[in-house]
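pasting a predicted model and its sequence here:
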Amino acid sequence: MDVDDGAGPAMFRLVRFWSRQWAPDVVQRLDAEAPETWTVQNLYVIQAIHSASGSSDEVTVADVARQLGLDRSVASRMITEAAGDGYVLRETSERDARRAALSLTEEAQRYLASAIAFQHQAFDRLVEHWPAEDCERFSGYLRRLAGEVLTG
């Protein structure tokens, strides 16, 4: 399909816009009493583990690396920091003792819930002036695209 309607450049403008919005100070917008450990880096790890757990009964460092588009060593360092901050439990894999099985703590779940609520609010604010059927259609297309990109 060769559609020359500017959708590709528009998508990349949106990605650049939202990457700037998701800056280190975003946690102040999530929860006024957020701890200093509520960093964007920790949130990336939390979201990656959460996403990977939907398709696997055991999440590994390699899964997080794949989710974040990083090599394993960088992902491992990020996971170590998130574990040190109390967001990730790192245990020996039941399938392969050489690997770590990752899971989220209750505090990570609280942080994730705040981030998801913020994301819902941001989307709602962006399209609040649109007709309801346009919002629903666009929302469906975004979920479809994310599902295809993140699982394919």
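Sure thing, it's come through.

use CA for all of it now, contacts and neighbours both
Will do.

give me the residue at the spatial middle of the protein.
Most central in the chain under CA atoms, centre = their mean is Gln47, positioned 3.8 Å from the mean C-alpha point.

A helix includes that one, no?
Yes. Note on Gln47: a helix contains this position according to DSSP: H, G, I helix; E, B strand; the rest coil.

ok, it to Asp124 distance?
Here the criterion is CA to CA, to the nearest Å. By it, Gln47 lies 21 Å from Asp124.

how about the longest helix seen in the chain: buried residues?
Residue-count comparison of every helix in the chain, with assignments taken from DSSP state H, identifies helix 106-127 as the longest. Residues of helix 106-127 classed as buried by neighbour count (16 or more other CA atoms under 10 Å): Ala108, Tyr111, Leu112, Ser114, Ala115, Phe118.

let me have these in a markdown table, extended by distance to Gly147.
Listed next are the buried residues of helix 106-127 as a markdown table, based on distance: CA to CA, whole Å:
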| residue | distance to Gly147 |
| --- | --- |
| Ala108 | 23 |
| Tyr111 | 23 |
| Leu112 | 19 |
| Ser114 | 22 |
| Ala115 | 19 |
| Phe118 | 20 |
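
re the thing from before, list the residues that contact the residue nearest to the centre of the chain.
By CA atoms under 8 Å, 6 or more residues apart in numbering, the contact list for Gln47 reads Leu112.

ok, structure two:
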Amino acid sequence: MRTDMTEGGGPALFRLVRFWSRRWAAGITQDEGGDVAHILVLEAVDAARGDGRPAQIGAVAVELGLDRSNASRMIAATVAAGLATKTVSAQDARRTELDLTPAGEDRLAAARAWQEETFARMVADWPARDARRFAGYLMRLAAANTPNGDPS
């Protein structure tokens, strides 16, 4: 292990995760009367969609870090809110496909815009080169450590 080079990085990362884990989604839903869980599901459905294909419940559950049953309940609430669709696959009637509605796409875009604005505020007093480099490192870390390798 390379603790000499990375000492302090782990606790700093998890301090940020704890601090921002509830705030990021609440920031976008606050003005719209939305639910933080809906944002989490929208992010997970988007990450689980691959090559233009709809997402599957199992893949969304993996993205959420939940078992299939809990993920299904969150998905059902997001569908009921009109932010996602849940349909039977035309290719295999045993499969359920998930996708985002136009309202879900809009909510996801708003969440990501809020995330970009928040990151920009966090590094606003950094030199631009450092901010770009840090953003690149964060994307690299996310790509290497998420189920689909998708940093979003």
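It's in. A quick note: this is a predicted structure, and the numbers were derived from the prediction, not measured.

re earlier: show me what the residue nearest to the centre of the first structure lines up with in the second structure.
For Gln47 of the first structure, the equivalent position in the second structure is taken to be Glu43, counting by TM-score structural alignment.

what does Arg16 of the first structure correspond to in the second structure?
Pairing criterion TM-score structural alignment: the partner of Arg16 of the first structure within the second structure is identified as Arg18.

Asp134 of the first structure now?
The pairwise alignment with the second structure assigns Asp134 of the first structure to Asp130, based on TM-score structural alignment.

and its match, how many neighbours does it have?
Burial measure for Asp130 of the second structure: 11 neighbouring residues, criterion other CA atoms under 10 Å.

over to Asp4 of the first structure?
Under the neighbour criterion other CA under 10 Å, Asp4 of the first structure is assigned a count of 7.

and what about it, helix, strand or coil?
Remark: Asp4 of the first structure carries the secondary structure label coil [criterion: three-state DSSP].

ok, now Arg90 of the first structure?
Three states are possible here, and by three-state DSSP the one that applies to Arg90 of the first structure is strand.

check which helix or strand the closest residue in space to it that isn't next to it in sequence maps to.
Closest residue to Arg90 of the first structure in three dimensions, ignoring its sequence neighbours and counting by CA to CA, 6 or more residues apart in numbering: Leu102, at 4.9 Å. Leu102 of the first structure belongs to strand 100-104 when elements are defined using DSSP states H and E.

average offset between the helix or strand that contains Ala135 of the second structure and the first structure?
Secondary-structure element containing Ala135 of the second structure, defined by DSSP H and E: helix 128-144. Here helix 128-144 of the second structure is compared with the first structure after superposition; its mean distance to the aligned residues, by mean CA distance after the TM-score superposition for the first structure, is 0.5 Å.

what helix or strand is the closest residue to Trp38 of the first structure other than its chain neighbours on?
Once flanking residues are discounted, Trp38 of the first structure sits nearest to Val27: 6.3 Å by CA to CA, 6+ apart. With elements taken from DSSP H and E, the one containing Val27 of the first structure is helix 26-30.

now do the buried residues in that helix.
Of the residues in helix 26-30 of the first structure, those scored as buried under the neighbour-count criterion (16+ other CA under 10 Å) are Val26, Val27, Leu30.

tell me the one of the residues you listed nearest Ser139 of the first structure?
Proximity of those to Ser139 of the first structure, judged by CA to CA, is greatest for Leu30, which lies at 21.8 Å.

how much space separates the closest one from Val15 of the first structure?
When CA to CA is applied, the distance between Leu30 of the first structure and Val15 of the first structure equals 20 Å.

I appreciate the help and will end here.
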